[in-house]
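Colleague: Here's my sequence, what's the structure:
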Amino acid sequence: MPDTHTAYTDSEKLIRMLDAAETMPDAVTLRARSYQLLRPLSGATVIDVGCGAGRAVAELAVRGARAIGVDLDPAMLAAARNRFPDLDVRAADAAELPLDDGQAHGYRADKVYHVLPEPAAALAEARRVLAPGGRIVLLGQDWDTIVVDSDQSDLTRRIVHARADTVPHPRIARAYRNLLLDHGFRNVELEVHTMIFTDAAMLPMVAAHADAARQTGAVSADEAEAWTDEQARRASSGRLLVAIPMFLAAGTR
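Modeller: Purely as a prediction, here's the structure:
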């Protein structure tokens, strides 16, 4: 059984990292685009799967939706309830949503499908809870094509690919369009947006990549330290650059 304190500590670190990323202008714009693709929201029941600390659920509610957030992480749900006491957030698995057949008008999953044990089961569940004509929106990064500016290009490639290989489905975002088509969704649209990060607040994410690569044995401890130190120097002089391709797919039930 995982250590509860460690699990909560890890979640708190993730929440801080997400807060830093999600408040940046590109991230705000991309979330707004995902809401737009859900189409008219006023009075609609919209479920946000993998809602984390509840930011998107709160923003959907402000836009007039009857927003429901689901997540399996107790720390994330606690953070959501603490930040937004009036939100409807529930503990639930993506493959077992707490909704009746056809109850939802919108379904959104942001940076979730790459960690799901069975993405196909989650899509089948999305189709079950969506009413005919309901909209689904999937948003996620391609872990294999993250760009980090560095003087150590070979080492950077090894770190990025090693980090990707620690993710259950690192390339699933590039498959969103075909996955939606394969599960019977219509009018499928696909967009690719590049998120650009230059703020030092992204250093923990960059360091986490190097540490993950070190743990897999793809790079040595000295290589991970040297690469992380270079990124810290870049950040201190305003030269940090991380670019992440984000795939945004939408379809109709």
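
Colleague: CA only for contacts and neighbour counts going forward, please
Modeller: Will do.

Colleague: Report the distance from stretch 36-56 to the chain centre.
Modeller: 14 Å (C-alpha atoms, centre = their mean, to the nearest Å).

Colleague: Residues contacting it, please?
Modeller: 15, 31, 57, 60, 63-73, 76-81, 83-84, 87, 89, 94, 103-112, 135-137, 250 (C-alpha atoms under 8 Å, 6 or more residues apart in numbering).

Colleague: So residue 190: helix, strand or coil?
Modeller: strand (DSSP: H, G, I helix; E, B strand; the rest coil).

Colleague: Against residue 35, how distant is it?
Modeller: 14 Å (C-alpha to C-alpha, to the nearest Å).

Colleague: Equivalent analysis for residue 206, please.
Modeller: 28 Å.

Colleague: What of residue 41?
Modeller: Taking C-alpha to C-alpha, one finds residue 41 at 8 Å from residue 35.

Colleague: So for the two, which residues contact both of them?
Modeller: What both residue 41 and residue 35 touch, as defined by C-alpha under 8 Å, 6+ apart, is the set residue 60.

Colleague: How about the residue sitting nearest the centre point of the chain, nearest residue that isn't a chain neighbour?
Modeller: Note on the chain: the residue nearest the mean C-alpha position is residue 111, at 1.8 Å, using C-alpha atoms, centre = their mean. Computed as C-alpha to C-alpha, 6 or more residues apart in numbering, the closest residue to residue 111 that is not its neighbour in sequence is residue 140, at 4.4 Å.

Colleague: structure for this one too, so we can compare:
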Amino acid sequence: MSDSWTRSITYLDTVAGCSGADYKRGVRFALDLRPGQTVLDVGCGPGTDLGDLVTRGGTVIGVDRDPVMVLEARDRHPHADVRECDAHALPLADGTVDRVRVDRMLHQVDDPRQVLAEVRRVLKPGGIAVVAQPDWDTLVVDPGDVEVNRALTRYIGASIQRHSTVGRAVPRIGAEVGFEVLDVTTTAPVFRDHAEAEMVLGLGRNAIRAAQAGLIDEKAARRWVSELETGPFLATFTIFTVVLQA
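Modeller: Reported below is the predicted structural model:
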């Protein structure tokens, strides 16, 4: 495995265990898993969260488009059925799954609507999907120039996250593809440790990239980064958790 893949896996594992991952408790509660159910994890990555599903019994299926992630997930969780596939065309028959988890992946796909339509297709009547999705347009940081913060948010939306505001759209899209929207909640993870926030959010490196792209004056960007590193710090953004019923 190359160093880049190792870093990617380490990053995903670290993010799942950081202070911003408290929303996962709400996802677990909303899934309401029961023994004997068939559970699907869409975008399972290296299997960071698959173990939580496996320990609850039933049939656990993980899907991911990245073959390296699939191999890692299979190695970690031999009792799960991990498959390489595109989430736009799930390799499952209609109405065969009881529960689906979609955690922080819709901003990376080509067509979030098609992915949710596929989730709707494979769920049994009355089945539940829980979708947790950040809305990156809500990222706020203190201290520092507010205009630099806003420019950084625009850069993330334009150049890093393909669908940076899809979190707020999940209830609407879910209803459009045939789900009943049972619940919508929001969580705002708060980072007060700069090093942790930098690892998860990449504020400093992305501010410099935004400056290089011409969205921020480079001196202002570097001054902003310096302020984040030296003073009391806070960063937060909104995660939408949406419970959908087939």
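
Colleague: What subset of the contacts of stretch 36-56 of the first structure is buried?
Modeller: Taking 16 or more other C-alpha atoms under 10 Å as the criterion, what is buried in those is 15, 31, 57, 60, 65-73, 76-81, 84, 87, 89, 94, 103-112, 135-137, 250.

Colleague: so the residue nearest to the centre of the first structure sits right up against residue 137, yeah?
Modeller: No - using C-alpha atoms under 8 Å, residue 111 of the first structure is not in contact with residue 137, being 11.2 Å away.

Colleague: where do the strands sit along the second structure?
Modeller: Using DSSP state E, the strands of the second structure run over 38-42, 59-64, 81-84, 97-103, 123-142, 180-187, 190-191, 234-245.

Colleague: is it possible to export those strands to CSV including distance to residue 166 of the second structure?
Modeller: Output for the strands of the second structure, formatted as CSV (distance: least, C-alpha to C-alpha, whole Å):
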stretch, distance to residue 166 of the second structure
strand 38-42, 16
strand 59-64, 20
strand 81-84, 24
strand 97-103, 13
strand 123-142, 6
strand 180-187, 14
strand 190-191, 20
strand 234-245, 9
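
Colleague: closest to residue 163 of the second structure out of these?
Modeller: Among the strands of the second structure, strand 123-142 comes nearest to residue 163 of the second structure, with 8.8 Å by C-alpha to C-alpha.

Colleague: mind listing what residue 186 of the first structure touches?
Modeller: 180, 251, 252, 253.

Colleague: whoops, I mixed them up, residue 235 of the first structure
Modeller: 198, 199, 200, 203.

Colleague: now with 6 Å?
Modeller: residue 200 (C-alpha atoms under 6 Å, 6 or more residues apart in numbering).

Colleague: what's the offset of the host helix or strand of it from the middle of its chain?
Modeller: Per DSSP states H and E: residue 235 of the first structure is located in helix 221-236. Averaging C-alpha positions (C-alpha atoms, centre = their mean) puts helix 221-236 of the first structure 25 Å from its chain's average.

Colleague: what's the spacing between the alignment partner in the first structure of residue 206 of the second structure and residue 147 of the first structure?
Modeller: The alignment partner of residue 206 of the second structure in the first structure, by TM-score structural alignment, is residue 209. Per C-alpha to C-alpha, residue 209 of the first structure is found 12 Å from residue 147 of the first structure.

Colleague: of these two, who's got more company?
Modeller: Counted by other C-alpha atoms under 10 Å, residue 209 of the first structure and residue 147 do not tie: residue 209 has more neighbours, with 22 against 16.

Colleague: where's the nearest residue to the more buried one once chain neighbours are set aside relative to residue 188 of the first structure, distance?
Modeller: Nearest-residue entry for residue 209 of the first structure: residue 163, 5.6 Å, with adjacent residues in sequence omitted and distances by C-alpha to C-alpha, 6+ apart. As judged by C-alpha to C-alpha, residue 163 of the first structure and residue 188 of the first structure stand 30 Å apart.

Colleague: between the two, which one's more packed in?
Modeller: Using other C-alpha under 10 Å as the criterion, residue 163 of the first structure and residue 188 rank with residue 163 on top: 23 against 19.

Colleague: Could you report the distance from the aligned residue in the second structure for that one to residue 47 of the second structure?
Modeller: Using TM-score structural alignment to pair residues, one finds that residue 163 of the first structure aligns to residue 156 in the second structure. From residue 156 of the second structure across to residue 47 of the second structure, the span is 26 Å (C-alpha to C-alpha).
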